[in-house]
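Novice: One predicted model, sequence on top.
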Amino acid sequence: MTTKLSLAALDAVKAKAGVPSYDRADLKAGIVHFGVGNFHRAHQAVYLDDLFNAGHDHDWAIVGAGVLPSDEQMRAKLAAQDFLTTVVEQDNNRTGAHVTGAMIDYLKPGDVAGIVATLADPAIRIVSLTITEGGYFIDPASGVFNPTHPDIVEDAQKPASPKTVFGLVVAGLKARRDRHIPPFTVMSCDNIPGNGEVTHAAVSGLARLFDPDFADWIDANVAFPNGMVDRITPATGAREIGIVATEYEIEDAWPVFCEEFKQWVLEDHFPQGRPALEKVGVQFVPDVAPYEHMKIRILNGGHAAIAYPAALLDIHFVHEAMEEPLIRAFLAKLERDEIIPVIPPVPNTDLGDYYKLIETRFSNPKIGDTIPRLAQDGSNRQPKFILPSASDRLARGEDVVGLALVSALWCRYFAGTTDSGKAIVFNDQNADRLQAAALAAKEDPMAFLALSDIFGEVARADLFRKRFHQALKTLWEKGTRATLQLYLDGKLGE
């Protein structure tokens, strides 16, 4: 028999899972978080829950917020269980569940007045974001804020009724300035190089479109610390809900599954204060960039590298991809030969050892991470996780056989069928034009590289074009398995 998750049911739940040791009634809001998805609830919310359990900083609880239709679904499910979440941590040798209570409210999406009023509350000292790589209105090729995006243009024309996260953040900051309330810190928790700087560009850039003086005030007064976040967190489906009900006897409408490992590295730039997260394992450093490069290139780049060959070979789970000798060896060679050599040194870190840890994490069979999740949103992920390594190698006059192969595998994937002929279901906002370009590239490989907003200068490099052409031609003629083997044998493109 299951117990429906709620504050009133925690005594019953604790027989099977950990529960908060603090009284939720004692928590007070200090953070508004946009993007209450699985990663946030497995990462930032867990760190705060650990801190509250240790008896510290109970005035830093989270209030959720969002702008998408899916956010309303999440809000309704979490509200029905008092904003509690069952987090199931699964390592190769251990599994455990605990209930987190760091979130105390979730603002209704679309309630602009209510969200702005909460952002203007002096108690709110941090506004954090997990809105995915594609949510920052970045031009993929240049990597800079795009002020011409229709959603940004609309918010600039109607700043009193914003529809984007950044429009709401700007409105909240303006309300604070008008009332002489110090501005909150804006903290990105997304996998983007220089995520604080990118967030600053979006917030200030939007404000500058309609009030340049206010944009200057933002530049001078608002903090945007850079940070690196890491925890593999798959999507929640019927499988995960069923496991929580069967193994832990908890009825949770949206539990979170994740690996045991987690990491958070932050620049310590919080003028209005911050929770003492260093007490629960967060690293505060002067410069996040080295850690960021390491994680984004090796882990996120690794995910992007294995996603498409695995999909083309009809592999569903990430750990199954790592059990395929060709994919495991492909990833190891790509990382060792092309990715790791262009990563700057990281304090007190051996990059080879870091990759071994990543390899172990990818091989974890318990968390059920999927290839479709890794393959989604490639038009935003490739320019951030793969192409920068290619650009660095080209600038140094070094070869890009493996990195060009990753792009060719992505192109082959967007032709729409696996090697066995099964249809591929895409999850990318640019899917239509990607597929059109991928189909045209079967005859003219340059048709895919012509997506200049994605490939940028990399596609203009003769060596990258040559390697991409060779790889894509081989994929179509010989298939994925044979192409990977040729790469491993050092014969791709000969």
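Specialist: Everything's here; your move. Numbers count the residues shown, from 1 in each chain.

Novice: hey, let's count contacts and neighbours off CA atoms from now on
Specialist: Fine.

Novice: Can you tell me the closest non-neighbouring residue to Arg176?
Specialist: In this structure, Arg176 finds its nearest non-sequential neighbour in Ala120, 5.2 Å apart by Cα to Cα, 6 or more residues apart in numbering.

Novice: Distance-wise, check the one you found relative to Glu320.
Specialist: In this view, Ala120 and Glu320 are 48 Å apart by Cα to Cα, to the nearest Å.

Novice: more neighbours, those two?
Specialist: Neighbour totals were compared for Ala120 and Glu320, and Ala120 leads with 25 against 20 (other Cα atoms under 10 Å).

Novice: next up, a second structure to put side by side with the first:
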Amino acid sequence: MSPSQPRYDRGRLTPGIVHIGLGNFHRAHMAVYLDGLFALGEDLDWAILGAGVRPTDARMREALRAQNCLSTVIELDPDGKTARRIGAMIDFIEVEPSNIPLITAMGRPEIRIVSLTITEGGYFIDPASGRFDPADPDMVGDARSPDRPATAFGAIVAALKHRRNAGLAPFTVLSCDNLPGNGDAAKAATVGLARLSDPDLADWIAAHVAFPNAMVDRIAPATGARERAMAAAFGLAGDPVPVTCEPFRQWVLEDRFPSGRPALEKVGVTFTDQVHAFETMKLRILNGGHAIIAYPGAIKGINHVHEAMADETIAAFLDKVHAKEILPVVPPPPGLDLPDYQRLVMRRFSNPEIADTTRRLCFDGSNRQPKFVIPSIRDTLARGVIPGGLILASAMWCRYCHGVDERGQVIAPNDPDWEELTAMARKARHDPARWIGMHVIYGDLADDRAFAAAFAEALDLVWSQGVDIAMSHYLGS
């Protein structure tokens, strides 16, 4: 077997995009769409300059530049694997603590889009309020040194200031991260940070820079020895950073690109003014579904997502929570059937070739619960219904954060706030109100007596009887 190579002359590509965050998702998603567009002979002036702001990004730069910025993408279809060499990126900007090379690159006139995959936690959002947090230490630091910022948004603000002063049109800021209203979140972070040091610049950004919202979707697990062995089977033993992913991918975008954009609709991207509906569907059903299966799976010592889906109790739990508590509060996007989408999600989770891990899905619950699970709890409560399954899923997150699974195995730290969460989970074992009293996660839900009582009952059942009995109790209710 050998991978397919780019079907275009990469020497003809010129940059139009700076992308910050060259993780697996970007290389399996945005880069693949652009690779397909270039293969049509279209928009060759929209190639990617890779970028990053963390020390790990420097290692990725070294790895990718050693192979001429080609990425190996292996699609894991149960009927057979296929590999592609993706050539949409033509260089990787030097990674440097003050981000001067990145700011300089974003200041180039031909750069018309700056895109981001920096994880849900990279937008400096207060989980309880959903708003930009100007008191975050990283934001305070960038406000004090706006010309030598440490964060992606600090670099974006500095580059936009350069372009305004030089009389250049601003680039569009395109978030490709998996969070509600990602374009709005990017705007809040950019404008909010600028306002801390230069209010006039903040006003200019708010008035002139576009931040389209987007819904992105593709499962792309972390790379390890298994994935490198797959690349070797395709004759690419020297690639240390191959990407594996499922065959499915989706990208839904608002069409707000005043400085132009590539014709991505020609390769399957949906442009619509109803991104929020697609986004809500995906975040509640797919990402919420991840949490529903990952925490009981991890507590039981199940390593892989498809193995959790093979557990009859976990699969039935997911199916019922989807049907009874999530789908009724999700408005269907135009032309889509929610039960069909839910069945597609179940099939995607069950794909054994992906070998996605429950640990990856459990990561960063302090950021993910407020975005993927708690909104459905709130909406269901607003309908006068107690969402027992979703509350149980959140109680199992608390149980997971206790730090030891049901086999007695220690759970390695798996959240930026792991130490605090573990301490709180241990207190909550005998006082559940301590857990839901975390205002930054649950907001005012702790004041809802019905929710608080249901959470206490769920957590007590998880501890006294185990997650299997707790899920079976819900299934029989």
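Specialist: Thanks, I have it. It should be emphasised that the depicted structure is a prediction, and the values quoted were computed from it without experimental measurement.

Novice: check contacts around the residue mapped onto the residue nearest to Arg176 of the first structure from the second structure.
Specialist: Under the alignment by TM-score structural alignment, Ala120 of the first structure pairs with Gly107 in the second structure. By Cα atoms under 8 Å, 6 or more residues apart in numbering, the contact list for Gly107 of the second structure reads Ala159, Leu160, His162, Arg163.

Novice: Dump these to TSV, plus distance to Ile292 of the second structure.
Specialist: Below are the contacts of Gly107 of the second structure laid out as TSV (distance: Cα to Cα, whole Å):
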residue	distance to Ile292 of the second structure
Ala159	41
Leu160	41
His162	46
Arg163	45
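
Novice: can you count the residues close to Asn195 of the first structure?
Specialist: 24.

Novice: My error: substitute Asp126 of the second structure in the last question.
Specialist: Count around Asp126 of the second structure with other Cα under 10 Å applied: 17.

Novice: How much space separates the corresponding residue of the first structure for it from Gly397 of the first structure?
Specialist: The alignment partner of Asp126 of the second structure in the first structure, by TM-score structural alignment, is Asp139. Counting by Cα to Cα, the gap from Asp139 of the first structure to Gly397 of the first structure is 26 Å.

Novice: cool, Met103 of the first structure as well?
Specialist: Distance of Met103 of the first structure to Gly397 of the first structure, given as Cα to Cα: 50 Å.

Novice: Give me the more crowded residue out of the two.
Specialist: Met103 (28 against 10).

Novice: give the contact list for the residue mapped onto that one from the second structure.
Specialist: In the second structure, Met103 of the first structure lines up with Met89, judged by TM-score structural alignment. Applying Cα under 8 Å, 6+ apart to Met89 of the second structure gives the contacts Ala31, Ala47, Ile48, Leu49, Gly50, Cys69, Leu70.

Novice: Confirm the fourth one sits in a helix?
Specialist: The reference is to Leu49 of the second structure. No. The assignment for Leu49 of the second structure, made by DSSP: H, G, I helix; E, B strand; the rest coil, is strand rather than a helix.

Novice: The aligned partner of it in the first structure: neighbouring residues, count only.
Specialist: Mapped onto the first structure by TM-score structural alignment, Leu49 of the second structure lines up with Val63. Val63 of the first structure is flanked by 23 other residues according to other Cα under 10 Å.

Novice: for Val63 of the first structure, what are its contacts?
Specialist: Val63 of the first structure touches Ala29, Gly30, Ile31, Val32, His33, Met103, Ile104, Asp105, Tyr106, Leu107, counting by Cα under 8 Å, 6+ apart.

Novice: A helix includes the fourth one, no?
Specialist: No. Following the definition three-state DSSP, Val32 of the first structure is strand and is not counted among the residues of a helix.

Novice: For the equivalent of it over in the second structure, list the residues it contacts.
Specialist: Under the alignment (TM-score structural alignment), Val32 of the first structure pairs with Val18 in the second structure. Val18 of the second structure sits next to Ile48, Leu49, Gly50, Ala51, Ala105, Met106, Ile111, Ile113, Val114, Ser115 when contact means Cα under 8 Å, 6+ apart.

Novice: In three-state terms, label the nearest residue to Pro333 of the second structure once chain neighbours are set aside for me.
Specialist: Among residues not flanking Pro333 of the second structure along the chain, Ala277 sits closest, at 5.0 Å (Cα to Cα, 6+ apart). Classification of Ala277 of the second structure using three-state DSSP returns helix.
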